[in-house]
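K.L.:
need a 3D model of the sequence below.
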Amino acid sequence: MIKLTDLLPVPEPGLTKVKFNMRAGGGGGEAWDLLLDDHEEWLNMSRWRTRQTNNNMADARYLLAFAQYYPYGPQYFIFGGFYDVQPKVPEMLNAYGYEVTPLPQHSEYVKRLIIKLNEPIGRNVYLRRYESVQEQLRPEVYELARDTKLGTFPGYQNVKLRHHELQRIIANDEPSWKDALSSVKGVYVITDLTSGRLYVGSASGEANGLWQRWSAYANLSNLTGGNRELEHLRAERGDSFLVENFQYTILEIFDPKTRPEVILLRESFWKQALDTRAHGMNRN
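P.N.:
Alright, predicted model coming up:
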């Protein structure tokens, strides 16, 4: 067993706290989703300062932040970074009362290191002192992924992939993703996150369904799948624009035995429903 404190030493243990984030307040979403997307709310979870002193950093100068890794279960947390923490002056309570700055130490483990606690924790024990966390919660290293963790396949209705994530899934032949996407045909939508414009497409005749269709997009030599509007955008803005700003989502799935013409009719329906011919990136 490798202990958390063995893998993640800190310069001043007595001035360091460990935070186990689960959900953002006010319906802000799961901590892991916020960390994965580098969402500002991820840092806000550590910036918040309350009137209850036991929920604050107190005299801590440093912070090791984790996010509950819900694909594995309530006892698992993924590393979110090592931070310098400074209280704002004048003091601000029930507000963003801390300046939280990422530090380079242990950055190679961010979104890769998963630890397992002895048992699930409640919200009243999510913030612990580094010096006592090993004895209290017995965190141990569970996994160190070779790349950013994406988790197991979340269900067809929850797929929301940025292009760099799609590339990683295809390149690594992620088993749960490959099994799920290979077993269905479907209609999908690509979103240009800079403009909100949509492109509706389908995997109607591919032997390996959505996996085969999306594998083509993941290939840097075929980012557009031959679509004329996407080719125009690629020529105008470059490959990096598509990689950085395209997002892939599933609209509808079908049994692999479904006739291609049935799926193409549904593709046409979604183009009409989302008006992607007039205001999106579909040309036909």
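K.L.:
switch to C-alpha atoms for all contacts and neighbour counts from now on
P.N.:
Fine.
K.L.:
please, where are all the strands along the stretch 51-200 of the chain?
P.N.:
With DSSP state E, counting those that start in this stretch as the criterion, the stretch 51-200 of the chain has strands at 62-68, 76-87, 95-96, 98-102, 113-116, 127-129, 140-144, 161-162, 185-192, 198-203.
K.L.:
packing partners for the longest one?
P.N.:
Counting contacts by 3 or more CA pairs under 8 Å, 6 or more residues apart in numbering; DSSP states H and E, strand 76-87 packs against strand 62-68, strand 98-102, strand 113-116.
K.L.:
wait, which of these is closest to Leu233?
P.N.:
strand 98-102 (34.9 Å; CA to CA).
K.L.:
flag every buried residue along the closest one.
P.N.:
Neighbour counts using 16 or more other CA atoms under 10 Å place Tyr98, Glu99, Val100, Thr101 of strand 98-102 among the buried residues.
K.L.:
ok, those residues vs Asn21, which is closest?
P.N.:
Val100 (14.9 Å).
K.L.:
tally up the residues packed near Gln247, please.
P.N.:
Per other CA atoms under 10 Å, the neighbour tally for Gln247 reads 21.
K.L.:
point to the residue nearest the middle of the protein.
P.N.:
Nearest to the mean C-alpha position of the chain, by CA atoms, centre = their mean, lies Leu36 at 3.0 Å.
K.L.:
not counting its neighbours along the chain, what's nearest that residue?
P.N.:
Lys111 (7.2 Å; CA to CA, 6 or more residues apart in numbering).
K.L.:
touching, Phe79 and Glu108? I think so.
P.N.:
No. With contact defined as CA atoms under 8 Å, Phe79 does not reach Glu108; the gap is 10.1 Å.
K.L.:
so between the two, which is more surrounded?
P.N.:
Neighbours per residue (other CA under 10 Å) separate Phe79 from Glu108, with Phe79 holding more: 23 against 11.
K.L.:
residue contacts, Gly81?
P.N.:
Leu64, Ala65, Phe66, Pro102, Leu103, His106, Ser107, Tyr109, Val110 (CA atoms under 8 Å, 6 or more residues apart in numbering).
K.L.:
where's it relative to Leu43, distance?
P.N.:
10 Å (CA to CA, to the nearest Å).
K.L.:
likewise Leu36?
P.N.:
Taken as CA to CA, the span from Leu36 to Leu43 is 12 Å.
K.L.:
repeat for Leu233
P.N.:
33 Å.
K.L.:
between those two, who's got more neighbours?
P.N.:
More neighbours surround Leu43 than the other of Leu233 and Leu43, with 20 against 15 (other CA under 10 Å).
K.L.:
redo the buried residues of strand 98-102 as a markdown table? Include distance to Val262.
P.N.:
Conversion of those to a markdown table gives the following (distance: CA to CA, whole Å):
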| residue | distance to Val262 |
| --- | --- |
| Tyr98 | 56 |
| Glu99 | 55 |
| Val100 | 53 |
| Thr101 | 53 |
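K.L.:
excluding residues flanking it in the chain, which one is nearest Lys116?
P.N.:
Tyr76 (4.6 Å).
K.L.:
again with Trp48
P.N.:
Tyr96 (4.4 Å).
K.L.:
wait, that neighbour touches Arg49, no?
P.N.:
Yes. Here Tyr96 lies in contact with Arg49, judged by CA under 8 Å, at a distance of 6.0 Å.
K.L.:
and this one, so I can compare the two:
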Amino acid sequence: MPILFQDIWPIENLGEYKIHFARWNQHSQPLEVFARDRREWQEWQEYRPGRDDFNRPLIFSLMQFYHEQDTWLFGGVYRVLARHADRYEVELSDIRANMIGRLKLFYPYRDRTTRPVMERHHAAFEVHEILSEPYSGRNFPGFDDADLSFEELETLIRNERLDWRAAMENIKGVYLITDIHTGRRYVGSAYADLGIWSRWRQYIETGHGGNAELTRLVRDEGVGYCREHFRFALLEQRTARTPDDIVIARETFWKRVLLTRGEGRVANAVEIPCRRAPGI
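P.N.:
Below you'll find the predicted structure:
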């Protein structure tokens, strides 16, 4: 038998609440926004479209837990302080603050309306899980499944996720960056005294990681372009004791296999030139 949300959190004043079903806005996943920057997450509650959707005193904010179907993560109850023509003023209340980022609800919500009234949905929410700690990025899935969007990786780096850092910090290896907008692919490596974690951190901090072509891209399009379109995948990992020339040879192998050098190039698989230095 499922545990209903109303069984653990009965709300008597349902008429004071609007729900915010925060979903991907074509640029960012709200789950990653919440995990990397709580102030930025509050701005999602302060955004006002043309109509006055948050026309009640309280906002019950949920974000789509997009790794799991029909699952929502509780993002806090916000109090609406003022309604301006172009934005709301809100503050995070202390209502069930201990559940923020921990309470996961199951609800197959398909409606396009993102800010409905609470009384139409409260009774249908099921408790999916209560995390032991607030969400700070998805769990390390193993080296074979290390495939992340820029946003996901940024969340992990900013929160210093221990499971990811412990696994990736002291390994050398070869990785793939894919621009899903253009189809461009870049094979790189981490070696010498630079592990995968530190190498990927450079990309999160700058967007380009020191690569000349990516530097121009970031200059023209901004880091937001990288956050929206880049994916990182670990192609293979090696221990810290592996000689650098072996890692470099494996990088060359993957460039040949993935046709990123130009020989026999396929559509949308284009080499991004780079300078030769440790980790490039």
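K.L.:
can you give me the TM-score here?
P.N.:
For this chain pair, the superposition-based TM-score is 0.57 by TM-score structural alignment, normalised by the length of the second structure; 203 aligned residues with a CA RMSD of 4.2 Å.
K.L.:
which one's more surrounded, Tyr96 and Arg49 of the first structure?
P.N.:
The neighbour count for Tyr96 of the first structure versus Arg49, taken as other CA under 10 Å, is higher for Arg49 (23 against 18).
K.L.:
please report how far the more buried one lies from Gly14 of the first structure.
P.N.:
20 Å.
K.L.:
one more: Gln134 of the first structure?
P.N.:
For Gln134 of the first structure relative to Gly14 of the first structure (CA to CA), the value is 13 Å.
K.L.:
what about the two, which has more around it?
P.N.:
A side-by-side neighbour count of Gln134 of the first structure and Gly14, using other CA under 10 Å, places Gln134 first with 18 against 15.
K.L.:
please say which position in the second structure the more buried one maps to.
P.N.:
Matched by TM-score structural alignment, Gln134 of the first structure corresponds to His122 in the second structure.
K.L.:
same thing with Leu166 of the first structure?
P.N.:
Under the alignment (TM-score structural alignment), Leu166 of the first structure pairs with Arg161 of the second structure.
K.L.:
burial measure for that match, as a count.
P.N.:
17.
K.L.:
next, count neighbours for the aligned residue in the first structure for Arg112 of the second structure.
P.N.:
For Arg112 of the second structure, the aligned residue in the first structure is Arg123 (criterion: TM-score structural alignment). Arg123 of the first structure is flanked by 11 other residues according to other CA under 10 Å.
K.L.:
any idea how far Gln45 of the second structure is from Val90 of the second structure?
P.N.:
Val90 of the second structure is 7 Å from Gln45 of the second structure, by CA to CA.
K.L.:
re earlier: nearest to Leu4 of the first structure among the helices and strands packed on strand 76-87 of the first structure would be which one?
P.N.:
strand 113-116 (7.3 Å).
K.L.:
how far away from the center of its chain is the closest one?
P.N.:
16 Å (CA atoms, centre = their mean, to the nearest Å).
K.L.:
and that strand, what does it pack onto?
P.N.:
Using 3+ CA pairs under 8 Å, 6+ apart: strand 113-116 of the first structure touches strand 76-87, strand 140-144.
K.L.:
superposed on the second structure, what's the mean shift for it?
P.N.:
Superposing on the second structure places strand 113-116 of the first structure at an average distance of 0.7 Å from its equivalents, by mean CA distance after the TM-score superposition for the first structure.
K.L.:
what's next to that strand, contact-wise?
P.N.:
Applying CA under 8 Å, 6+ apart, the contact partners of strand 113-116 of the first structure are 4, 69, 75-79, 139-145.
K.L.:
ok, now with 6 Å
P.N.:
The contact list for strand 113-116 of the first structure (CA atoms under 6 Å, 6 or more residues apart in numbering) reads Gln75, Tyr76, Phe77, Ile78, Phe79, Pro139, Glu140, Val141, Tyr142, Glu143, Leu144.
K.L.:
the closest residue to the first one other than its chain neighbours and Phe20 of the first structure, how far apart?
P.N.:
Across the structure, with CA to CA, 6+ apart as the measure, the residue nearest Gln75 of the first structure apart from its sequence neighbours is Pro120 (4.6 Å). As for Pro120 of the first structure, its distance to Phe20 of the first structure is 11 Å (criterion: CA to CA).
K.L.:
more neighbours, the two?
P.N.:
Of the pair Pro120 of the first structure and Phe20, Phe20 is the one with more neighbours under other CA under 10 Å, namely 23 against 11.
K.L.:
show me what Thr71 of the second structure lines up with in the first structure.
P.N.:
Under TM-score structural alignment, Thr71 of the second structure pairs with Tyr76 in the first structure.
K.L.:
how much space between that match and Val100 of the first structure?
P.N.:
24 Å.
K.L.:
just Lys257 of the first structure next, same as before
P.N.:
Counting by CA to CA - Lys257 of the first structure and Val100 of the first structure are separated by 53 Å.
K.L.:
these two touch, right, Phe60 of the second structure and Ile19?
P.N.:
Yes. Phe60 of the second structure is within contact range of Ile19, at 4.7 Å (criterion: CA atoms under 6 Å).
K.L.:
ok, residues contacting stretch 44-51 of the second structure?
P.N.:
Asp86, Arg87, Tyr88, Glu89.
K.L.:
the same query, at a cut-off of 8 Å, please.
P.N.:
So stretch 44-51 of the second structure is contacted by His20, Ile59, Ser61, Tyr78, Ala85, Asp86, Arg87, Tyr88, Glu89, Val90 (CA under 8 Å, 6+ apart).
K.L.:
what's the answer for stretch 53-73 of the first structure, then?
P.N.:
12, 14-22, 30-32, 35, 49-50, 74-86, 114, 127, 151-152, 154.
K.L.:
report the buried members of the residues you listed.
P.N.:
Applying 16+ other CA under 10 Å to these flags 15-22, 30-32, 35, 49-50, 74-86, 114, 127 as buried.
K.L.:
report the longest helix in the second structure, please.
P.N.:
helix 244-257 (DSSP state H).
K.L.:
now for that helix, which elements pack on it?
P.N.:
Against helix 244-257 of the second structure (3+ CA pairs under 8 Å, 6+ apart) you get strand 171-179, strand 185-190.
K.L.:
burial of Trp9 of the second structure, as a residue count?
P.N.:
Around Trp9 of the second structure there are 10 residues (other CA under 10 Å).
K.L.:
ok, now how distant is it from Glu126 of the second structure?
P.N.:
Relative to Glu126 of the second structure, and taking CA to CA, Trp9 of the second structure is found at 11 Å.
K.L.:
list the residues that contact both of these two?
P.N.:
Between them, Trp9 of the second structure and Glu126 share no contacting residue, judged by CA under 8 Å, 6+ apart.
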